Every structure is written in C-alpha cells, then in structure tokens.
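> task: produce atomic coordinates for the following.
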Amino acid sequence: MINVLLAEDMHMIRAALGALLRLERDIAVVAEVTRGDEIVPAALRSRPDVAVLDIDLPGIDGITASVELRERLPGCRVLILTAMGQPGQLRRAMASGIEAFLVKDAPGDRLADAIRRTARGLRVLDPELVAAAVEYGASPLTPRETTVLREAARGAPAEEIARRLHLSAGTVRNYLTGAIAKTGARNKIDAVRIAEDAGWI
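Model (predicted):
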C-alpha cells in the first residue's frame, strides 16, 4: 500500500483528488492539508510514502515545503502538481531535487500511475513541460540583471531598487534595459513575465 499525503488549498479540487485516489486499491490517502506550512507536521504524524503537493499554497509554496519535508522525512518522495505548467516551475522543482512534476489537467489515471512510479523512486516529469524547459534554455541574463529584474517583478520602482542594491537609479535602468533586450520583451513588465515563465528569475 502506498500512503499519500495530499496538499491542496482548493477544497473541491482536494476532495476530487482524494476521491480519485481512494478508488485505487494500492493507494491510501493518510493526510490532507490546505497550507504549505502544514505539510511537514502532517507528514511527521502520518508518515506518507509520497506527498502530492500543489505548487501554489498559502503559508509556503509546495517546492519550499518539499525541501523541508525531505530534510525531516527523507523516505517521503514528492510529486508536485501545478495548474499553470510553466517551464520555470519545472526548473525550480528539479533544482530542489523533486522527483515528480505533473500538471493538474493530466488524465486521472496519470496521477495514480505517477504516484506509483514516484513511490518506486522513478522520476516523473510532464513531457510537454520538459520540452518547453529545453526550448527556453539557460538564462541570458547576467546575475545583476537577474537581481534587478527580480526586484522589478515585486513592483519596486527603479529608485527603490537602486536604494536596496546600493546602485544609482540610472544604473538600475540600464540593467532593466539590458534585461528587456535579452529577453526580447516589449517593456519591463513583459520582461518579467518572460523571465518568470522561463524560470530565469
């Protein structure tokens, strides 16, 4: 029997996933949580073999929670679910050592199969996301352009970014201009979107 912890903040989706998994003879849902900061305490109580985590959770996100989970309960493997399916999320998940990554609109039988494969220690990655991640490739941004664009993504104006990074506002604008050019964006907002989708920031 594969014991599963389910973390999903949307009640209807969590109930549907739980009902779907309970139809499987070899899978038991031993814990359900709605917040990222509830994952580790619930896992320590229920000792799941696989934690199925939504990537976007209140408290802390699924990827951040998975890092702590692996430290506290090394035998528990993690399968990340996402509605968005952005290549950047896949890159971040893989960098964190997550074994499996699946989009929520995958067929129901794929989830059960992914849980079984994850429990056996196999890597399970959505093939379309892998192709998109390869297509985006490595970041063309310098470390400083990355930092400035990440600050811009939080909505900070150039003057505020300059104060935080101990730079002049003109230098910050130059880094933003470089980031816009390298991402092929139309403006700063578009550069942020492209870089986030690609997992560069």
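> all contacts plus neighbour counts: C-alpha atoms, from now on.
OK.
> for the chain, just list every one of the helices.
11-22, 39-46, 62-72, 87-95, 108-119, 127-136, 143-153, 158-165, 169-183, 188-198 (DSSP state H).
> list of residues touching the longest one?
When contacts are taken as CA atoms under 8 Å, 6 or more residues apart in numbering, the neighbours of helix 169-183 outside the stretch itself are 140-141, 144-146, 148-149, 158-159, 161-162, 186-188, 190-191, 194-195.
> buried subset of the residues you listed?
By neighbour count, with 16 or more other CA atoms under 10 Å, these hold 141, 145-146, 148-149, 158, 161-162, 188, 191, 194-195 as buried.
> give me the number of residues near Asn174?
Neighbourhood size, Asn174 [other CA atoms under 10 Å]: 13.
> next one: it relative to Ile98, how far apart?
To Ile98, Asn174 is 36 Å away according to CA to CA, to the nearest Å.
> compare with the first, here's sequence two:
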Amino acid sequence: MIRVLLAEDQGMMRGAIAQLLGLERDIEVVAQVASGAEVLQAVRAARPQVAVLDIEMPGRTGIEVAEELRREGLMCRVLIVTTFSGPGYCRRALDAGALGFMAKDKPVEELADAIRRVHAGEQVVDPLMAAAALAAGPSPLTAREREVLAAAVDGAPVVSLARRLHLSDSTVRNYLSSATRKTGARNRMEAVNKARQNGWL
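I've put the predicted structure just below:
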C-alpha cells in the first residue's frame, strides 16, 4: 500500500479526495491536514510515502512545505496539486523538491496514477504547465526583491515595510523599484499582481 498524506484547506474537497483515493486498492490515506503548518508533524507521526499538497494553504504554502521536507530529510515524496497555473509555480515547486505538479481539475484516476508514479520516483508534471514554465524561463526577481514585494501585498507604506523587514526606507524603495521594473509593471501593486499571476511570489 502507498501511504498518502493529503494537505488541503478546503475540508469538503479534502474529504472527497480522501474518499475517492480510498477506493484504490493500492493507496491508503493515512493523514489529512488543513494547513501547511501541520504537514511536518503529520509526516513524522503517520510516515506517509507521498504528500499531496495544495499550493495556497494557511501557515505555509505547499512549496514551502516541500522545501522543509527536503531540508529535514524526511522520506516523503511530494506531489503538488493546484488551481494556480502560473508558470513560476511549476518551476518553484520542482526547484523545492516536488516530484509532481498537476492541476486540481484532473480526474481522480489521474491523481491516483500520479501518486503511484511519484512514489516510484518518477517526475510527473502536467505537459501544458511544464511547457509554460520552460517558455517563461526563471523568475526575474532576486530573493530579496521577492521578499520585499511579498511584504507589500497589503499596500503598506514604505516606512512600515522597512520596519517589518528590518531594512532602511531607501533599501526598500530600491527593491520595490527594481521589482516593478523587472515585472514590467507601472507601480508596485501591479508588480505584486503580475508576480503572483506568474507564480514568482
């Protein structure tokens, strides 16, 4: 049996997926969590072989969780299942150590097959998403630019951002200006939106 953990913040969807996967003869859902913050503890307790993670979850994103699992050396392979199709998400997920990346709107039979293949050590990526990620290339943002832009999502003034990030006002302005230019945006909120659509944040 392939031991699977499901991390999905929508309870009804999580329950439905678990029930459908439970019909597969070789798959057992051994843990279900509603937030990224719960995954590591659940992995240690239930010892799943494959973690099926949503990208956007409370606490930590699926991509952040994939990075943590790799960093902690936990023997659990990751399959990201998402509604976000921005090319940057696919690239970041694979860079974080995920073996699989697929859209949520696929039939459960495809999800089960992807779980089997990821469990076997294969890389499973939706062909359209993979092509888009290759065509788009890597994110143009540096880690610092991404951090500052992510902090700016709530529209906070530069002074507040600087305090929050422990940087000077001028440094924050420089990072925001650079990120805005690199994303081809007219202002920082447009830069935030473009970066999110492309999966760079």
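> can you give me the TM-score here?
Remark: TM-score between the superposed chains equals 0.83 [TM-score structural alignment, normalised by the length of the first structure]; 199 aligned residues with a CA RMSD of 2.6 Å.
> widest-spaced pair of the buried ones among the contacts of helix 169-183 of the first structure?
In these, two members sit farther apart than any others by CA to CA. They are Ala162 and Ile194, at 22.5 Å.
> please report the distance of the residue in the second structure sticking out farthest from the centre from Thr142 of the second structure.
Relative to the centre of the second structure, the most outlying C-alpha is that of Ser170, 31.0 Å out, by CA atoms, centre = their mean. Here the criterion is CA to CA. By it, Ser170 of the second structure lies 17 Å from Thr142 of the second structure.
> ok, now Met1 of the second structure?
42 Å.
> repeat for Leu69 of the second structure
Distance from Leu69 of the second structure to Thr142 of the second structure, counting by CA to CA: 23 Å.
> these two: who's more crowded?
Leu69 (22 against 13).
> do I have it right that the more buried one meets Cys76?
Yes - at 7.3 Å, Leu69 of the second structure counts as touching Cys76 under the criterion of CA atoms under 8 Å.
> residue contacts, the closest residue to Gly18 of the first structure other than its chain neighbours?
Leaving aside its chain neighbours, Gly18 of the first structure sits nearest to Val29 (6.8 Å; criterion: CA to CA, 6 or more residues apart in numbering). Each residue near Val29 of the first structure by CA under 8 Å, 6+ apart is listed here: 3-6, 18, 21-22.
> again, but for Met129 of the second structure
85-87, 90, 102.
> if we go to the first structure, which of those are intact?
Contacts conserved in the first structure for the contacts of Met129 of the second structure, using both residues aligned by TM-score structural alignment, their matches' CA atoms under 8 Å: 85-87, 90.
> drop anything exposed from those residues.
Buried among these by 16+ other CA under 10 Å: 85-87, 90.
> closest one of the residues you listed to Val108 of the second structure?
Ser85 (18.6 Å).
> what lines up with the closest one in the first structure?
By TM-score structural alignment, Ser85 of the second structure lines up with Gly85 in the first structure.
> gap between its match and Asp126 of the first structure?
9 Å.
> hey, what's in contact with both of the two?
Counting by CA under 8 Å, 6+ apart, the residues touching both Gly85 of the first structure and Asp126 are Val103.
> that older thread, what's the closest of the contacts of Val29 of the first structure to Val130 of the first structure?
For those, the nearest to Val130 of the first structure is Leu6 (24.0 Å; CA to CA).
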